[in-house]
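> Just need the structure, nothing else, for what follows:
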Amino acid sequence: MNQDSTQQKLARIERRAHELGFDGFGVADPDVGSAGLRFQKWLDDGFDGTMAYMKRGEDKRLDLNQVLPGVRSVLCLRMNYFTVPKSLDFLQDRLTGDISSYALDLDYHDVMTPRLQQLEETLLAEFPECRTKRYVDTGPVLEKPLAQKAGLGWIGKHTNLLTEGLGSWYFLAEILIDVDLPRSRPAVDHCGTCESCIDICPTRAIVAPYVLDSRKCISYLTIELKGVIPVEFRKAIGNRIYGCDDCQIVCPWNSYAVPTDEAVYQERQETRLLIDLMRLDDEGFRARFRNSPVKRIKRRGLLRNVAVALGNSGDPAAAPVLTAALQDAEPLIRAHAVWALAELLGDSALPLFETHLAEESDLDVLREIELVKTH
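Next comes the predicted model:
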C-alpha cells in the first residue's frame, strides 16, 4: 500500500465524516504518552471520586492495544452542539432549573453512534481487511489527549478541549483502527495566562491549571454521584440540576462559537420550572426526559438535584412540593427535601419532619434531620 493511496483514502474518509455531521477530523497514533502518567496521578489523588470505571479501565486507557489488538491509528472526531449563547444570567432565575447545554434535547450517544457506524462502513470499504472499534465517550479511551494529538484542539485549564475559532461546545468520538494512517499535526495550547475558568468555578473544583477534582465539580455532583450530595457543596450548586457550564461560559475562546446546524441539539420546549419538576412521578419523568441524557440519572437523581435547587431558591412557595417529597418512596429524595425545607423555613421545618417522617428508618434521611436539629 503506497502512501499516496493511503492519503487519498483518508481524504475520502474525512469527506464522509463531514457529510455525517462531524466538523472536526484528525488522526493520532495510539500512544497516550505523558497523558497516561497524568491520568495515573489523577487517579492516585482520588480525583475520580466514585467513578470506579475510571480505575477499572486504567490499563486499557494506558494501552489501546488492550482495547483493539494491533491498533495503529485513532480517528478522532468532533461534533458541535452549540445552539444559542449562554451567560450566567440563569443564576438570577432561581425557580428555573439549569441544564447543561449539551443535554437540552436528544442524547448525543444516540445521535453520534449510528453515524460512527456509517463511518466504519466507509473505513471497511477503503481498507477491506481492517478492524475497528468505535466510542462516544463511553469506552476506556483518553479521548482528550488523543484529540489534541489529532489536532482537534488543546486541553484547556478547565480540562475541556478547546479549538481556535470554535471554543469548546462540542462532543468527541473515536474510531480505533489497525491501519497505519498519516498523522495530523497536534494542536497547540493557547490558554496563555488566562484563568477565567479557575476563578469562576463555584466549588473550586479546578484545583490547579489542567487539574480537576471531580469530587468538587457540580457536573460530577449532579450526574456521576449517585448518593447524597455533600452539604458543603449544596449552596454552590444554586439552580443547576444537571451539569454545570460555568467554566465554558466564561472562556474567551467560546466567544467564537458558531451555532450548529444539527436540529437534534436544539432545546425541547418543555418545562424546567423547579416546582413542576419536583412533582414528576416515574411516568412523568420518563415522558419529560425520553431520549435525553438526563434520563441517565433517573428520577431519584434529578429530584435530588431539584430539591437542592429549591432549597437555594429562597422561595417559601416551594415548601408544599418539598413537604410532599418527604413521603416519596426514594430515601435520596426525602433526604434532600429535608435539607431544602430547612433552608427555606429554618426551625419551622422541624414539625413537618415530626409529622411526615415520624417512622423514618433510612440512615441518610435521619442524618439530614439530625443536621437540621444541631445547626
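> switch to C-alpha atoms for all contacts and neighbour counts from now on
Fine.
> helix or strand right after the longest helix seen in the chain?
Ranked by number of residues, the top helix in the chain under DSSP state H is helix 108-126. With elements assigned by DSSP states H and E, the helix or strand that comes after helix 108-126 is strand 132-135.
> Now the element after that following strand, going C-ward?
helix 143-149.
> and stretch 264-278, how far apart are its ends?
26 Å (CA to CA, to the nearest Å).
> How about it, which residues are buried there?
Across stretch 264-278, burial judged by 16 or more other CA atoms under 10 Å covers 265-266, 272, 274-275, 277-278.
> With stretch 318-335 instead?
Of the residues in stretch 318-335, those buried (16+ other CA under 10 Å) are 318-319, 321-323, 325-326, 328, 330-335.
> again, but for stretch 210-219
Buried, per 16+ other CA under 10 Å, within stretch 210-219: 211-219.
> what's next to it, contact-wise?
42, 47-49, 155-159, 203-207, 220-221, 233, 237, 242-244 (CA atoms under 8 Å, 6 or more residues apart in numbering).
> Make a PyMOL selection of the buried ones in the residues you listed.
To isolate the buried members of these in PyMOL, using 16+ other CA under 10 Å:
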select buried, resi 42+47+48+49+155+156+157+158+159+203+204+205+206+220+221+233+237+242+243+244
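> so of the contacts of stretch 210-219, which ones are in helices?
Using DSSP H, those in helices are 42, 233, 237.
> ok, the last one - contacts?
Translated: residue 237. Neighbours of residue 237 in contact, by CA under 8 Å, 6+ apart: 202, 218, 308-309.
> Same question for the second one.
Residue 233 makes contact with 203, 216 under the criterion CA under 8 Å, 6+ apart.
> now the strands for this structure?
Using DSSP state E, the strands of the chain run over 24-28, 73-80, 98-99, 132-135, 154-155, 161-162, 170-177, 206-208, 211-212, 240-242.
> Give me the nearest residue to residue 50, chain neighbours excluded.
residue 225 (6.7 Å; CA to CA, 6 or more residues apart in numbering).
> run this one through as well so I can compare:
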Amino acid sequence: MGVTRPDAVPELAGRLADFLAAGRHGQMGWMAERTHWRGDPAALWPEARSVVMLAEAYTPDHDPLAVLSRPDLAAVSVYAQGKDYHDIVKKRLKRLGRWLIDQHGGQIKVFVDTAPVMEKPLAQAAGLGWQGKHTNLLSRELGSWFFLGAIFTTLDLPPDAAEPEHCGSCRACLDICPTRAFPAPFQLDARRCISYLTIEHKGPVDEELRELMGNRIYGCDDCLAVCPWNKFAQEAHEMRYRGVIDAPPLAELAMLDDAGFRERFSGSPIKRIGRDRFVRNVLYAIGNSGLAALRGVAQGLAGDADPAVADAARWAAMRLEARL
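Below you'll find the predicted structure:
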C-alpha cells in the first residue's frame, strides 16, 4: 500500500487530453466522458484529502505464454482465469475502510475500476510502482501481476514518495507486442491492443489485426509476461484468482449459446463481454489455428444471428479451407 494526495499528478489532464485527441481510446467512449474527474482526481470528491492505493498480487503459477503454442486451445489473460477481481478487491477495500473509520474517523469512498479514477498514475504517486513502457504499472516487489484498488478519505494522511521509473533501456514489452500497439515507449494505441480488441471492441475486427491475435480470445499478457521485473514477483495467496478457466479447447467454447456462456462464466470477468463478442473472438482463434479439423466448427456458425459472429465464422472457414 501507499498514500498520495488527490492532486499529486497535475499533468494527468493534459496527458488524457492528448490520448483522446489522437483517438487512441477507440470505441471506449466512456474515457471521453467526465474527463474533468478522470483528469483531476481532486475533483472527483473535493472533500478527500488522501488517497490510499493498494495492490494485490495475482501472480500466475505457470508460464502464461506457453498456451500460445497450442493453436487448438484458448489463451485467456491471467487476470480473468479466476473469479472477478472487482468483487474480491472491493470487499477487502470496504473492510479496510471500515477499520480506518473505526480507528481514526473521517469518511471514505472505495474504487476498483468503478469510477473515473486514474489508478495507475495515482499508484505511482503513492510509491507502489511505476508505469512502464507498456503503460502498465510495474513494481520492484510485485513484478507485473497485481490488481489496484483505491480508498479516498477525508483523513489527512502523510503521503509516500512517488516511485521513479526503472525500465532503463529495456524494450522487451514493446518488441513482443503482436499488433505493435505501442507507437512509442510509454504510449499505447488501444485500437491495436489485443486486450482492447477482445474485450472492448464491438463488431468485426479489421482483418489485418485479427490475423495477429493468434489464439488470444480474452485479453493479452505478452507485454506483462516478458518483463524482467517479474523475477521479483510475489506469490499470489488468493486462490480464487485461479482455476475458473485455464486453456479450454476452442471447439468447445465455440459451441456456447447465450445460456451456456452465462453459466460457464458466472462470477468471471469474462461474462461482461457477452456470448456474441466472446464467440467472435473464439472464431478468430479458430481461423488462426491452421487446424483443418476446426473448419466444420466455423462453418456451423456462418449463419449465426449476430453479424460479427457470422462474419468471423465465414472468415475462419475460408482461412482453413486451404488446409483440407
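> Any idea what the TM-score is?
For this chain pair, the superposition-based TM-score is 0.96 by TM-score structural alignment, normalised by the length of structure 2; 323 aligned residues with a CA RMSD of 1.6 Å.
> quick revisit: run a quick neighbour tally on the residue nearest to residue 50 of structure 1.
Residue 225 of structure 1 has 18 neighbouring residues, counting by other CA atoms under 10 Å.
> Superpose on structure 2 and give me the mean offset of the longest helix of structure 1.
In the superposition with structure 2, the average deviation recorded for helix 108-126 of structure 1 is 1.2 Å (mean CA distance after the TM-score superposition for structure 1).
> whereabouts in structure 2 does that helix align?
Under the alignment (TM-score structural alignment), helix 108-126 of structure 1 falls on residues 85-103 in structure 2.
> which residue lines up with residue 148 of structure 1 in structure 2?
Aligned partner of residue 148 of structure 1 by TM-score structural alignment: residue 124.
> Check the gap between the residue lying closest to that match once chain neighbours are set aside and residue 24 of structure 2 for me.
In space, and not counting its chain neighbours, residue 124 of structure 2 is closest to residue 130: 5.0 Å by CA to CA, 6+ apart. Remark: distance between residue 130 of structure 2 and residue 24 of structure 2 (CA to CA) = 21 Å.
> Kindly report the same for residue 131 of structure 2.
With CA to CA as the criterion, residue 131 of structure 2 and residue 24 of structure 2 are 18 Å apart.
> swap in residue 303 of structure 2?
33 Å.
> and if you look at residue 256 of structure 2?
32 Å.
> Next: residue 122 of structure 2.
Applying CA to CA to residue 122 of structure 2 and residue 24 of structure 2 gives a distance of 21 Å.
> number of nearby residues for residue 160 of structure 1?
Counted with other CA under 10 Å, residue 160 of structure 1 comes out at 17.
> hang on, it packs against residue 169?
No - taking CA atoms under 8 Å as the definition, residue 160 of structure 1 is not a contact partner of residue 169, at 9.3 Å.
> follow-up on the earlier one: which ones among the buried residues of stretch 264-278 of structure 1 lie within helices?
Using DSSP H, the buried residues of stretch 264-278 of structure 1 in helices are 274-275, 277-278.
> just curious, which of these is nearest to residue 110 of structure 1?
residue 277 (24.2 Å; CA to CA).
> surely residue 197 of structure 2 meets residue 205?
Yes - if you go by CA under 8 Å, residue 197 of structure 2 and residue 205 touch, sitting 7.1 Å apart.
> which position in structure 2 aligns with the residue nearest to residue 50 of structure 1?
Per TM-score structural alignment, residue 225 of structure 1 is aligned with residue 201.
> can you count the residues close to residue 4 of structure 1?
Count around residue 4 of structure 1 with other CA under 10 Å applied: 9.
> Report the separation between it and residue 182 of structure 1.
Residue 4 of structure 1 is 10 Å from residue 182 of structure 1, by CA to CA.
> do residue 309 of structure 1 as well
Applying CA to CA, the value for residue 309 of structure 1 to residue 182 of structure 1 is 49 Å.
> Looking only at neighbour counts, state which of the two leads.
Between residue 309 of structure 1 and residue 182, counted using other CA under 10 Å, the more crowded position is residue 309 (28 against 15).
> Residue 113 of structure 1 contacts residue 133, correct?
No - Residue 113 of structure 1 lies out of contact with residue 133 (CA under 8 Å); the separation is 11.5 Å.
> and residue 77 of structure 1, what pairs with it in structure 2?
In structure 2, residue 77 of structure 1 lands on residue 54 (TM-score structural alignment).
> Report the contact partners of the closest residue to residue 330 of structure 1 other than its chain neighbours.
Of all residues not flanking residue 330 of structure 1 in the chain, residue 300 sits nearest, at 6.6 Å (CA to CA, 6+ apart). Contacts for residue 300 of structure 1 were tallied using CA under 8 Å, 6+ apart; they are 330, 332-333.
> What of residue 67 of structure 1?
By CA under 8 Å, 6+ apart, the neighbours of residue 67 of structure 1 are 60, 140.
> Aligned to it, what sits in structure 2?
Looks like residue 67 of structure 1 aligns to residue 44 there (TM-score structural alignment).
> repeat for residue 214 of structure 1
Counting by TM-score structural alignment, the partner of residue 214 of structure 1 is residue 190.
> burial count for the residue nearest to residue 262 of structure 1 when sequence neighbours are not counted?
Of all residues not flanking residue 262 of structure 1 in the chain, residue 81 sits nearest, at 7.4 Å (CA to CA, 6+ apart). Close neighbours of residue 81 of structure 1, defined as other CA under 10 Å, add up to 25.
> quick one, what contacts residue 81 of structure 1?
102, 169-171, 259-260, 262, 265.
> which of the residues you listed are also in contact in structure 2?
Retained in structure 2 by both residues aligned by TM-score structural alignment, their matches' CA atoms under 8 Å are the following of the contacts of residue 81 of structure 1: 102, 169-171, 259-260, 262, 265.
> could those residues go into CSV alongside distance to residue 8 of structure 1?
Below are these laid out as CSV (distance: CA to CA, whole Å):
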residue, distance to residue 8 of structure 1
102, 34
169, 30
170, 27
171, 27
259, 31
260, 28
262, 28
265, 33
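> Quantify the burial of the aligned residue in structure 2 for residue 290 of structure 1 by counting its neighbouring residues.
Counting by TM-score structural alignment, residue 290 of structure 1 corresponds to residue 266 in structure 2. For residue 266 of structure 2, the count of nearby residues is 15 (other CA under 10 Å).
> now, which of the contacts of residue 300 of structure 1 sits nearest residue 140 of structure 1?
Once CA to CA is applied, the member of these that ends up nearest residue 140 of structure 1 is residue 332, at 30.0 Å.
> Pull the contacting residues for the closest one.
227-228, 300-301, 304, 364-365 are the contacts of residue 332 of structure 1 under CA under 8 Å, 6+ apart.
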